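Trainee: could you look at this predicted model? Sequence included:
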Amino acid sequence: MGELSNCPECYKLFVKTQFKTVCDACYKEEEHKFEVVYGFLKQSKNRTATLSNIEEHTGVEEELILKFIRQGRIQLANFPNLGYPCQKCGKLIRENKLCISCGKDIKTQLFELEQEEDRRQKVTEKQATYYTFQPKNN
């Protein structure tokens, strides 16, 4: 079910759903811009275009082109010079959400965090140990 929201482009009120993130008027404009971008990329001479080339020749802003890529409407397999930025460092990537180095960095940080949790758990266990003392009877 949708929820009432303001369009992020024109601020008009509309019903936002999982698939519909802008109002009808802005959606139609986005569709028109997609057709312009797709028409540009369909030409064989433009298949090696970069993001900035596409923006320059079509007039469609980079963020909207990236939205089309993230939605899977522009398949990167057909366009070798296209990609989208890594969500952590901004490096141009063609798959996943993070580049390889940022992915490794996060895995390393998670491993270190788990190690620290294990160390804390062991210290807590040692502190929770109780001993009894019975004096010797002479």
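Mentor: It's in. Residues are numbered from 1 along each chain as shown.
Trainee: only C-alpha atoms for contact and neighbour calcs from this point on.
Mentor: Will do.
Trainee: residues contacting the most centrally placed residue in the chain?
Mentor: Nearest to the mean C-alpha position of the chain, by Cα atoms, centre = their mean, lies Lys97 at 4.6 Å. For Lys97, the contact set (Cα atoms under 8 Å, 6 or more residues apart in numbering) comprises Cys86, Gln87.
Trainee: wait, a strand at it?
Mentor: No. Using DSSP: H, G, I helix; E, B strand; the rest coil, the secondary structure at Lys97 is coil, not a strand.
Trainee: this is the comparison structure:
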Amino acid sequence: MGIQKCKRCKKVFAAVQGAKICPNCLREEEDQFVLVKDYLWEHPGATIKELHEATEVEERIIKKFVKEGRFLQINGVDITVECERCGTAIRSGRFCEDCSQKLQNGISKVKKVSDSKEELKEDKDRMFLGDRIKRR
């Protein structure tokens, strides 16, 4: 548990499990989610803009709910946000499947290069140590 500044209201609070917002703002955000969810049950084809206008919940918060996948369980709801890399419409998360795969491949390549450099360094250390032993 650490002390942190709330990203929404800027008050200092005791953070639990990496929370970014204080308990009061979290409660308020959950109340906003209930408003949006209830509206979606009544109007499953609503867009983010329509949700904002009807519920007065900020669009960025509605988009956050979408990225968290909170509306996937509601039948008929097809709200999407844009992939942060290519702009493709996605139903949850930050990246589309294609971009996620490309990012994972890139990370794997970097890891392989890093691992091979570590092995090379270990080999050099052994060779140097071997040379010292031979000299004795």
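Mentor: Thanks, I have the structure now. These numbers come from a predicted model, not from an experiment.
Trainee: where does the TM-score land?
Mentor: A TM-score of 0.64 describes the superposed chains when it is computed by TM-score structural alignment, normalised by the length of the second structure; 117 aligned residues with a Cα RMSD of 3.2 Å.
Trainee: re earlier: and the gap between the residue nearest to the centre of the first structure and Leu64 of the first structure?
Mentor: Taking Cα to Cα, to the nearest Å as the measure, Lys97 of the first structure falls 17 Å from Leu64 of the first structure.
Trainee: over to Tyr38 of the first structure?
Mentor: On the measure of Cα to Cα, Tyr38 of the first structure and Leu64 of the first structure end up 12 Å apart.
Trainee: what of Cys86 of the first structure?
Mentor: Counting by Cα to Cα, the gap from Cys86 of the first structure to Leu64 of the first structure is 16 Å.
Trainee: compare these two (neighbour count), which wins?
Mentor: Cys86 (19 against 14; other Cα atoms under 10 Å).
Trainee: so the more buried one makes contact with Cys99?
Mentor: Yes. Cys86 of the first structure lies in contact with Cys99 (Cα atoms under 8 Å); the separation is 5.6 Å.
Trainee: mutual contacts of these two, please.
Mentor: Joint contacts of Cys86 of the first structure and Cys99 (Cα under 8 Å, 6+ apart) are Leu92, Ile93.
Trainee: ranges for the helices of the second structure?
Mentor: 23-42, 48-55, 59-67, 97-135 (DSSP state H).
Trainee: any idea which of those gets closest to Ile74 of the second structure?
Mentor: Nearest to Ile74 of the second structure, of all those, is helix 23-42, at 7.3 Å by Cα to Cα.
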